[in-house]
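K.L.:
Have a look at this fold, sequence not included:
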């Protein structure tokens, strides 16, 4: 701290009253923290403010000391301040942290959320606390209670914790209108937001305050931030360890390095990007003997609290966790953070590593353990951007119509009846809805009225409560999609282990299946669909299926992928003339890492530089092709590449009349195209497609996608169009019928908007086409696959690899498939069909009626395909189903029962079955390993397939 900063310390505390200053002295707070020095004076003056600072830097006290000071001498009946946090776990922490101040200052602090008892709720209504800590959803419920509305009239301060997290979600959009509803009760109040580092704090400030002016208080964390990027080198010990851990040597090296980092530090958080990785990596670390717990949102609440407590007390050396631990859950002092694989985003790295080293003047230290060349390059770029403060902008949900529908019902609950234009005025005071048109608002009202959620008096422009309003509102307090989950219970102890998504249970789970949860192996003993309970028993290693939770990989933003492309361009040109070690040393001047790690990241680039192929960079696209596989090397990040990939697959599919397979990462789009499609067709589309048509083409392509149909069901529930959506019931209704029923409604418009917002980047993709067509973005082709084109993450290895699955796992796969049923259908006579267990299928299936071997092998529920084949005049869907049936029959005719086995696997269609069958192998176990690998790939990518 400089002399000037030290001198400003007393001035900050001097802005507070004598009672609070005395409490500060008693607590031992002689010198304010960096955020307190800057933020307390304007907050004490009652100004709105956004405080942007690292987790653990005293933001809570920064916000609450001026609030406590204002409340200390007030005489009021109701609640003086609300402290809103996005997680219930944060409620617990806030209560513990604020209790001392409240007791010392003779103030009451209480907590209210979904688990608060009826007795406690009654007490809070009759004798309101001075400060109430709550969640966004509970605020929604509080606004409708008669006694609580009286208590809320006295609110003068609202503090929103982790506002950066809320700003990018519909929960946050809902909260902004909820705060305007609160303002109708209490009048204007001070708004304080606490945020991790964001790229556009002014925009988040507008989000918080309804664009009413906001003091931005930023504390730079780049200078107290030390991150090492490491790519482990495989040792002889790792080769031995791989067998023990049932994995490959490179993965064993990752597990070993993480174990060493946990051992070398006092208390380490190990962040991973998905719950699947948390379970798989956790199981390998536990197998190695690492003293580590596992923490993520699908574990039982008691399990999460238990590991938090164990880590905080020092019983565990490490805690392996996902994004929920980015938020300020109190787990005690953390002295190091490990990030496994690239953190994908600058803000993620800052939030995660920012959890470490928060004693005064301590440096936040972390290590990114990379597993792939893309990971290395990406991590180097993200670390540099983090130091430079180049953080992504908050991706706010502007104008989400299901949020509007939800809050219209809330306003009717608040007032009993309200004028439609009065409701419109309240909604559009919230920043994300400033530009909502009156016509869109009226469409939402009419949809709600049609769904019997509210009563609309068109002539009088008045909204009223009706019988269904109460039920709708309380079933939809949260904007988190309502999706069924199954409790996982240990049959021996009767305790809950965690939860599984319904989609996983329906598609992959069955008695006898093995999966990982809490880092341990479990075998399913029973599935109770009525009670939504999966009963399991613990087993010993080795690995089985990894649970496929909702939630996709964190998308890599364009700004990161573009700099990776820039780095490729600079280093790639050098590698054509200079040894890799020398180039690594040069890269080291800008990107701080060991040269060995940089060299590992440059590996595929060096190989590429040895060819004559152009290098794909931030301003050059390279289209490569070989056979039916086309790779578009384009460094624009997940969302742009996903949009561009959908555009290409839609237009190529239209041109060929056949479906086009697609896989995407931040640096390449892989297309599996029908015969006759070439790289020239891809280049033509990129050069000739009107950028203004991108959104229309993408929306048309979404109509056949499972992603839209699934999203449509979730949004329909938020509009009251489906009274209580559960996946199984909705599946019986039929997603295609749902789409037909809701097209041309605000429900459909919102489902499309949400997918475009969360998964795609239409405007950026249109701009990319404009650059190609203006010549500022080069596009070149090469008639072979290149080292960069084939080095995507998809070619990496799993933590639990089918290649190393032992005999018991392979036998489990064999047994399951042999017991599965298939439809055998003769395409020659079209009279014979039977459902039969795979194990009972003859080596060469033959029709018993006509003797033909042209036998289609279909899923046991696929009667629609049989009907489609028999139909005379076929529509497009029936034509596709018929073509697929003939392709399976061709495989069965050529390969017999082996083809039936491959086709019976989950998510393995004719194309993938052909690849599995035609691969040369030494033994039958490898055949089943390939099936298992393909099933796992399908489980991970299922939501993307159309």
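P.N.:
Ah, there it is. Small disclaimer: the values here were computed from a predicted structure and weren't measured. Residues are numbered from 1 along each chain as shown.

K.L.:
hey, let's count contacts and neighbours off CA atoms from now on
P.N.:
Noted.

K.L.:
what about the longest strand in this structure?
P.N.:
Among the segments of the chain that qualify as a strand by DSSP state E, the longest is strand 520-528.

K.L.:
buried set for that one?
P.N.:
By neighbour count with 16 or more other Cα atoms under 10 Å, strand 520-528 contains the buried residues 520, 521, 522, 523, 524, 525, 526, 527.

K.L.:
now stretch 390-399
P.N.:
Those would be 390, 391, 392, 393, 394, 396, 397, 398, 399, for stretch 390-399 by 16+ other Cα under 10 Å.

K.L.:
In JSON lines, list those residues along with distance to residue 680.
P.N.:
Listed next are those as JSON lines, based on distance: Cα to Cα, whole Å:
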{"residue": "390", "distance to residue 680": "37"}
{"residue": "391", "distance to residue 680": "37"}
{"residue": "392", "distance to residue 680": "35"}
{"residue": "393", "distance to residue 680": "36"}
{"residue": "394", "distance to residue 680": "38"}
{"residue": "396", "distance to residue 680": "38"}
{"residue": "397", "distance to residue 680": "38"}
{"residue": "398", "distance to residue 680": "39"}
{"residue": "399", "distance to residue 680": "40"}
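
K.L.:
With secondary structure and distance to residue 771 as extra columns, can I get those in CSV?
P.N.:
Rendered in CSV, the data for the buried residues of stretch 390-399 read as follows (DSSP: H, G, I helix; E, B strand; the rest coil; distance: Cα to Cα, whole Å):
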residue, secondary structure, distance to residue 771
390, coil, 24
391, coil, 25
392, coil, 22
393, coil, 23
394, coil, 25
396, coil, 26
397, coil, 27
398, coil, 27
399, coil, 29
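
K.L.:
One more to weigh against that first structure:
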């Protein structure tokens, strides 16, 4: 098939005008599927490979050839910033074609939204939360707006694969399709899909069409990758045999008092370049930006550092994005995952990552921010730790971020492995949310009709009718829903307070936020504002609180010099078992990975020597002296949590367990009266027993884990935690393998 000639003339002109001499393989493969079949299509290819154009060139061709007075393509993205970026690209592509491109989120003007509602057409770009609002508040307009919907494009699909936000998105897609009586094809875009089969199944769940993922032969990609280690104070790990040539640039010779050498390393190696510095939390992002600005001030250099995270005001985030797009501005932006996804921020020279991200997917996405326009991707890990105290025990002598970073890189280099979707969960929190959303949008429904609408959504395939009946009975008791005289169900008084709050549109956890203002400028949001006179950190600077308006949730402040920690609420990350298993293998190997720099090589050698002397990693239970032990399961967060509870609930009495301390998912420390052989025998015996998953919950424990758990009956909260959070099957298998390994190592049968 001659793909180019099949494109609409305006698409051909766009290709000519941009000087493209040929189409990329992903664009040819996508066009053949979209033009010649009715399949759903998963387009998985490297960042900057042309996936967006691969999807939209055929879609736009179809839209021009078959116009309709309806939204014909729905584009769903996880971030408003990504929508804004793609809006500009698509608007440019569709100029003078008659195909309208619309966007709908909190920052879009009401006049633009009114025009869409009056004259629906073309492409609508939206976030899951805005789509939820749409379904509730514009319910009666859905058939009119979407009766000609033919395509749904889900960008950055990988970001939806392991959370209830993804479940919400696909529930909304199914609900909208049924309400508008349409059967749109789904097109998923992602640069970091590991298990193509599982992701395809997730993308197509509840759809009328087969889902395919075109195979594209990718050319070998060159990476520029380094990983360096720093203690936060000298001496460094390679102090005895330090070779300056091992660094990727000059070492800083001027630093503020008590400065962090790792931050100094970043300061020097971003000078005169356009870079991103990724952190794993908003707090760390603020701290790093403050420190980098201190370096600039100390060295009498202009401030060249920007900041970008979810708690900043849209204006400040936009300032950072615009500066990064400016080809002449050599600025460095400190960021969280908000710049991890596919926003076009111009020609970046390199990315820096402080410590290790939680996932291979995150590592690949962050590195993929660089390497555009023909240059190889470039990322530099900077691992930092405090010098261990002289009396520190074994677990504290291991640089876990360094070990984790090596494991993430090696898993992809060796196996091209990326985390698979989370499936087979019991998503009761989302079940509550979609139940309330359905009632709020549709009005009175019989229990049977409501159950039919909600339980038939593909994401709830594991939820039984008995469990749903239990939920509805509880919601009636708590006045979340009410029964009408005719026997129907409607949203109750207590439920109205939940549903009518704008925060209801999101299924991810949020904190009680206060907007921060300095004069006329909005800086962003914080949680738990301090008393008047205290300091806060936001936007990479320090401010003194002048006033707190708790009724309006506003904080007023003025800027001062200095550095203090920031706090935006708890951030949790779960790590997949395969990553911990590869970390264990790193300890056991003798090879020195080519991307490690001088300090990192020295620190890895020290770590391996320390582990070898202690008996790690072959032995998973290490005596720390007397009756104190350290236990290294080498497994992921959810199996680790289940094992932790097996020890504390099922084995504690037999082991006489006490002084239990856990650093999830790396190690546990405790005192016990048993020896090593007795420990493995006892945990094997207890794990092999036939017990309910609920037996690994503490007495009267109701572990709220997801946003809407507080509105669920206790029995469903406990069941969801036991069956969906605790990986008990994986834990049992792990325990049996550990016991078997111990027996083999000690010549036992």
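P.N.:
Structure received. Keep in mind that what you see is a predicted model, and the values were worked out from it rather than measured.

K.L.:
Any idea what the TM-score is?
P.N.:
Laid over one another, the chains give 0.84 as their TM-score (TM-score structural alignment, normalised by the length of the second structure), with 700 aligned residues with a Cα RMSD of 3.4 Å.

K.L.:
Check the buried residues of stretch 390-399 of the first structure and tell me the two furthest apart.
P.N.:
The span of these, defined through Cα to Cα, is set by 390 and 399 at 27.1 Å.

K.L.:
how about the buried residues of strand 520-528 of the first structure in CSV, adding distance to residue 90 of the first structure?
P.N.:
Formatted as CSV, those follow (distance: Cα to Cα, whole Å):
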residue, distance to residue 90 of the first structure
520, 27
521, 30
522, 31
523, 34
524, 33
525, 35
526, 35
527, 33
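
K.L.:
ok, these vs residue 259 of the first structure, which is closest?
P.N.:
Of all the buried residues of strand 520-528 of the first structure, residue 259 of the first structure sits closest to residue 520, with 17.5 Å by Cα to Cα.

K.L.:
Confirm for me that that closest one is in contact with residue 283.
P.N.:
Yes: using Cα atoms under 8 Å, residue 520 of the first structure is in contact with residue 283, at 5.8 Å.

K.L.:
Mean deviation, the longest strand of the first structure versus the second structure?
P.N.:
Its matched residues in the second structure lie on average 3.4 Å from strand 520-528 of the first structure after superposition (mean Cα distance after the TM-score superposition for the first structure).

K.L.:
From the rest of the structure, what touches that strand?
P.N.:
279, 283, 509-516, 533-544 (Cα atoms under 8 Å, 6 or more residues apart in numbering).

K.L.:
next one: it to chain centre, how far?
P.N.:
26 Å (Cα atoms, centre = their mean, to the nearest Å).

K.L.:
Okay, buried residues for the very next helix or strand once past that strand please.
P.N.:
Counting by DSSP states H and E, the next helix or strand C-terminal to strand 520-528 of the first structure is strand 533-539. Buried residues in strand 533-539 of the first structure, counted by 16+ other Cα under 10 Å: 533, 534, 535, 536, 537, 538.

K.L.:
The aligned partner of the second one in the second structure and residue 107 of the second structure: what is the separation?
P.N.:
So the one you mean is residue 534 of the first structure. Per TM-score structural alignment, the equivalent position to residue 534 of the first structure in the second structure is residue 555. In this view, residue 555 of the second structure and residue 107 of the second structure are 22 Å apart by Cα to Cα, to the nearest Å.

K.L.:
likewise residue 321 of the second structure?
P.N.:
16 Å.

K.L.:
more crowded one of these two?
P.N.:
Neighbour count, other Cα atoms under 10 Å: between residue 321 of the second structure and residue 107, residue 321 has more, with 22 against 10.

K.L.:
residue in the first structure matching the more buried one?
P.N.:
Per TM-score structural alignment, residue 321 of the second structure is aligned with residue 308.

K.L.:
Spit out the contact partners of its match.
P.N.:
Contacts of residue 308 of the first structure (Cα under 8 Å, 6+ apart): 295, 331.

K.L.:
Number of residues surrounding residue 677 of the second structure?
P.N.:
Neighbours of residue 677 of the second structure (other Cα under 10 Å): 13.

K.L.:
does residue 668 of the second structure belong to a helix or a strand, and which?
P.N.:
Going by DSSP H and E, residue 668 of the second structure is in strand 667-671.

K.L.:
Tell me how far that strand lies from the chain's centre.
P.N.:
Centre to centre, stretch against its chain (Cα atoms, centre = their mean), the figure for strand 667-671 of the second structure is 29 Å.

K.L.:
Now do the following helix or strand past that strand: everything it contacts.
P.N.:
Counting by DSSP H and E, the element after strand 667-671 of the second structure in chain order, helix or strand, is helix 676-688. Contact partners of helix 676-688 of the second structure, identified using Cα under 8 Å, 6+ apart, comprise 621, 646-647, 650-651, 654-655, 732, 735-736, 738-739, 742.

K.L.:
If anything else comes up later, I'll come back, but that's it for now.
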